[in-house]
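Participant: Here is my input, please return the structure:
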Amino acid sequence: MVLTALARLEPPLDPDAPEARRWVVDELADPVYRAAEPTLFDLAAQAVRDWIASLFSGASGLPVPTLALIAVLVVAGLVGLGLLVFGLPRLRRRAPAGIALFDDDDLRDAATLRVAAERAAASGEWALAIEERFRALMRALVERELVRVHPGTTAHGMARAAAVPFPAHGPAVEHAADAFDGVRYLGRTGDADAYAEVAALDAELGRAHPLTAPTTPIGAGT
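Facilitator: Purely as a prediction, here's the structure:
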């Protein structure tokens, strides 16, 4: 800092005006001063506090209960605005509705997906293992021409389609779709038991005989 450097100089200190101005500018440019400056949030919060304090100063002439109600409504409105600005985008990013089961460039067959699922399970990556095994389950039904998928088809859309040739397995497939959405979009970690359920369902459907012919295509986002 400039002041520290000046303290080491021998008196007397008699700078001319330009030199003194340069010392001041250099000193104020020190990061210590910038770190101490209030943030925009600090300024906004202080303005709200000052405004609320002014309500209770007696200058407004309103009764105290009315002032308290106004203050509560203002604070609640600010909290709601904060949630609207910062909270809803996060919720929208996490919402599973309408998100496709398969990426447009994911062309892996059921066998490849099962290998990926087993590899993830062996590493303890249960969320990834559940995702890949559910995809393998559905890809196998597509390969058997029991369901047809369009771009944008969701996990639950596929589950409903799978219940047509396998009505007895409908609830189990819906449950597996819930597990997929939970680990894929809701931040759940999954576990060995959840993976075992999806893997067992995949194997069971592979042995089961369908009751109907291939279904009609599933619309995007269903």
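
Participant: contacts and neighbour counts: CA atoms only from here.
Facilitator: OK.

Participant: wait, what's in contact with the residue nearest to residue 95 when sequence neighbours are not counted?
Facilitator: Ranked by C-alpha to C-alpha, 6 or more residues apart in numbering and with sequence neighbours excluded, the top spatial neighbour of residue 95 is residue 185, at 6.5 Å. Shown in contact with residue 185 (C-alpha atoms under 8 Å, 6 or more residues apart in numbering): 94, 95, 96.

Participant: ok, of those residues, which one's closest to residue 142?
Facilitator: residue 96 (22.0 Å; C-alpha to C-alpha).

Participant: how about this one, so we can line them up?
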Amino acid sequence: MDSPPLDPDRDEARELLEEELTDDQYQRAFTGPLRDALDDLWAWLTEGALSVGGLEIPYGPVVLVVLIAVAILLCILLVRPRLQRSGRPTDELLNAETGLSADDLRARAGEHLGAERFADAFRDLFRAVVRSAEERALLAEQAGRTASEAARDVAALFPGQADQLHRCGELFNLSHYGGRPLSAQDVERLRALEETLRQTEPSPGQGAPFGAPRLVVPE
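Facilitator: Got it, this is the predicted structure:
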């Protein structure tokens, strides 16, 4: 025989609903395995403690300090180098150490080439091109000169090699700031160009040191 339908009042209906929702089947459906795992983790962080010299330290603050330290370390290792690179001029020549001659730079380029550090060899040879022009009093020594500026200034002295010089300036920038790998052939082409420039006299009217004062005749 069927039971008569229930007709509870408001309070009775609320109590029946609360009893029904306390059933484990509803609780599992509401929480799920992810919620259970989070609850277990939170309980471990808040209730667990690490004993240090008789002092009980909750796991929560310890884990928080470790996470902050890891975040700081990642910023130092990953973010800071990128910010430093972005803060530099895009094509800075990074002049060789004070006191190095063109011969010194050529020798160091040879060492890099022997060790197959082609990009380093290329950049030192390019610096040797600029330093050689300074030693020949074709360019005035200028701190902070960029690779693009150096290529432009030397190309003005040797217009026959202008295209090659501008290309070498671009490769300097791409290798140093863009991480582009260079080959032994790139180094050999620059070496041949550097030797050609050493054996070539600048074009007429281009031999005065760059940046030297010029005589201006009033019109």
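
Participant: circling back to that earlier point, preserved in structure 2, out of the contacts of residue 185 of structure 1?
Facilitator: Counting by both residues aligned by TM-score structural alignment, their matches' C-alpha atoms under 8 Å, those that remain in contact in structure 2 are residue 96.

Participant: Now which of the contacts of residue 185 of structure 1 would you call buried?
Facilitator: Buried members of these, counted by 16 or more other C-alpha atoms under 10 Å: residue 96.

Participant: The contacts of residue 185 of structure 1 in strands, which ones?
Facilitator: Among those, DSSP state E puts none in strands.

Participant: Nearest to residue 138 of structure 1, out of the contacts of residue 185 of structure 1: which one, please.
Facilitator: residue 96 (17.6 Å).

Participant: how far away is the residue nearest to the closest one when sequence neighbours are not counted from residue 171 of structure 1?
Facilitator: Of all residues not flanking residue 96 of structure 1 in the chain, residue 185 sits nearest, at 5.6 Å (C-alpha to C-alpha, 6+ apart). Residue 185 of structure 1 sits 21 Å away from residue 171 of structure 1, going by C-alpha to C-alpha, to the nearest Å.

Participant: Do you have the helices of structure 1 handy? List them.
Facilitator: 2-7, 17-28, 31-36, 40-55, 64-82, 88-94, 110-122, 126-143, 155-162, 170-185, 192-207 (DSSP state H).

Participant: Could you export those as TSV, including distance to residue 213 of structure 1?
Facilitator: Shown next, in TSV, are the helices of structure 1 (distance: least, C-alpha to C-alpha, whole Å):
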stretch	distance to residue 213 of structure 1
helix 2-7	84
helix 17-28	79
helix 31-36	70
helix 40-55	62
helix 64-82	52
helix 88-94	36
helix 110-122	20
helix 126-143	12
helix 155-162	12
helix 170-185	16
helix 192-207	15
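
Participant: middle-most residue in structure 2, spatially?
Facilitator: The structure's structure 2 has its C-alpha centroid closest to residue 82; by C-alpha atoms, centre = their mean the separation is 3.3 Å.

Participant: contacting residues around that one?
Facilitator: Contacts of residue 82 of structure 2 (C-alpha under 8 Å, 6+ apart): none.

Participant: before we move on, back to that, go through the helices of structure 1 and name the closest to residue 217 of structure 1.
Facilitator: helix 155-162 (9.0 Å).

Participant: any idea which of the contacts of residue 185 of structure 1 is closest to residue 52 of structure 1?
Facilitator: The closest of these, once distances to residue 52 of structure 1 are taken by C-alpha to C-alpha, is residue 94, at 36.5 Å.

Participant: from what I can see the closest one touches residue 182, true?
Facilitator: No - with contact defined as C-alpha atoms under 8 Å, residue 94 of structure 1 does not reach residue 182; the gap is 9.9 Å.

Participant: what touches both of the two?
Facilitator: Joint contacts of residue 94 of structure 1 and residue 182 (C-alpha under 8 Å, 6+ apart) do not exist.

Participant: in stretch 162-179 of structure 1, what's buried?
Facilitator: 162-167, 169-170, 172-179.

Participant: go on, stretch 87-104 of structure 1?
Facilitator: 96, 99, 100, 101, 102.

Participant: any idea what the last one aligns with in structure 2?
Facilitator: So that's residue 102 of structure 1. Aligning on TM-score structural alignment places residue 102 of structure 1 opposite residue 95 in structure 2.

Participant: isn't its match right next to residue 127, touching?
Facilitator: Yes - applying C-alpha under 8 Å as the test, residue 95 of structure 2 and residue 127 come out as touching, 7.0 Å apart.

Participant: In structure 1, what residue corresponds to residue 152 of structure 2?
Facilitator: So, by TM-score structural alignment, residue 152 of structure 2 is matched to residue 160.

Participant: Tell me which residues touch the closest residue to residue 116 of structure 1 other than its chain neighbours, please.
Facilitator: Closest residue to residue 116 of structure 1 apart from its sequence neighbours, by C-alpha to C-alpha, 6+ apart: residue 132 at 6.6 Å. Neighbour list for residue 132 of structure 1: 113, 114, 116, 117 [criterion: C-alpha under 8 Å, 6+ apart].
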